[in-house]
Each structure stands twice: as C-alpha cells, then as structure tokens.
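> Quick one: sequence plus predicted model below, questions after.
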Amino acid sequence: MTAPPGGRLATPALVERDGIRAAMERILAGTPEQSNGAPTIVALAAEAQVPPMPVLDVTWI
C-alpha cells in the first residue's frame, strides 16, 4: 500500500484526529458549526462529530 501525495494514509484514527483539530480551531475562532461552542469536551466532541472518548485520548496532541 502506498501513501497518498500528502504522505499519510487516511486511517480512521487520523481522520478523527483531523476532525477534532478542525473543531478546536472553529471553537477557538468563535465559529462553531455543530455545537454551542463551549470550551468543554462534550462541545468539542459534538463539534467534531465524534464520541467523547477519542477527544479524551490526548496522546495525539
């Protein structure tokens, strides 16, 4: 299996991580799309559209 031009394979964990990071940026910018924008794990998970457990896994930060 070869990597795409970006150099990474789009595994579910990487897609989830990218979604969480994008959600963090939207919340910090004050432009939430899927949540109330509160600085909480629940709002971040809702904004990223993932269950709360991947948000609590801080090993990827």
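Yes, it's here. Numbering: from 1, shown residues only.
> hey, let's count contacts and neighbours off CA atoms from now on
Will do.
> OK, contacts around the closest residue to Val42 other than its chain neighbours?
Nearest residue to Val42 in three dimensions, chain neighbours excluded: Pro52, at 6.3 Å (CA to CA, 6 or more residues apart in numbering). The contact partners of Pro52, by CA atoms under 8 Å, 6 or more residues apart in numbering, come to Ile41, Val42, Ala45.
> here comes the other one, which I'd like you to weigh against the first:
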Amino acid sequence: MGELKDKSKGLANEAAGNVKQAAGKATDDRETYAEGKAQEREGEVQQAKGKVKGAMGDSI
C-alpha cells in the first residue's frame, strides 16, 4: 500500500512543481520557478521510493 501512496504523492508534487515553474516563468519570478523545480524533484524522489517499495513488497 505504501507504494501507491508514495507514487501518488510524487505525481501530485511533480504536477504542483510544474505549475509553479510555469507561473514563475510567466511572471519572471525566479524564486517561484526555483520552488517549482525543487518540488518537481521531490516528487520524482517520492515516485522512485514508491517503485522501490513495490519491488521489495513494501518491506522497507
């Protein structure tokens, strides 16, 4: 079950990060863009964590 939770949180963070990046780019706000980039990376890590849990049977 942890696999799906991590993957879904990861997808949500990636999506939110992409929105922040687009907003930062559109308004020329480097801080918002950077926050979006960091949030997108966080989402990618969460998804990877979910994939590892899935491969290991949620034993981690």
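Right, received. Where do you want to start? Just so it is clear, the model here is predicted, and its values are computed rather than measured.
> TM-score them against each other, please.
Once superposed, the chains reach a TM-score of 0.42 (TM-score structural alignment, normalised by the length of the second structure), with 35 aligned residues with a CA RMSD of 2.8 Å.
> Mind giving me the PyMOL command for buried ones among the contacts of Pro52 of the first structure?
Selecting only the buried entries of the contacts of Pro52 of the first structure in PyMOL, with 16 or more other CA atoms under 10 Å as the criterion:
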select buried, resi 42+45
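> got a markdown table for the contacts of Pro52 of the first structure, with distance to Gly19 of the first structure and secondary structure too?
Listed next are the contacts of Pro52 of the first structure as a markdown table, based on distance: CA to CA, whole Å; DSSP: H, G, I helix; E, B strand; the rest coil:
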| residue | distance to Gly19 of the first structure | secondary structure |
| --- | --- | --- |
| Ile41 | 14 | helix |
| Val42 | 14 | helix |
| Ala45 | 9 | helix |
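> Give me the packing partners of the helix or strand harbouring Leu11 of the second structure, helices and strands only.
Here Leu11 of the second structure sits within helix 2-27, counting by DSSP states H and E. With contacts taken as 3 or more CA pairs under 8 Å, 6 or more residues apart in numbering; DSSP states H and E, helix 2-27 of the second structure sits against helix 30-56.
> Done for today, thanks.
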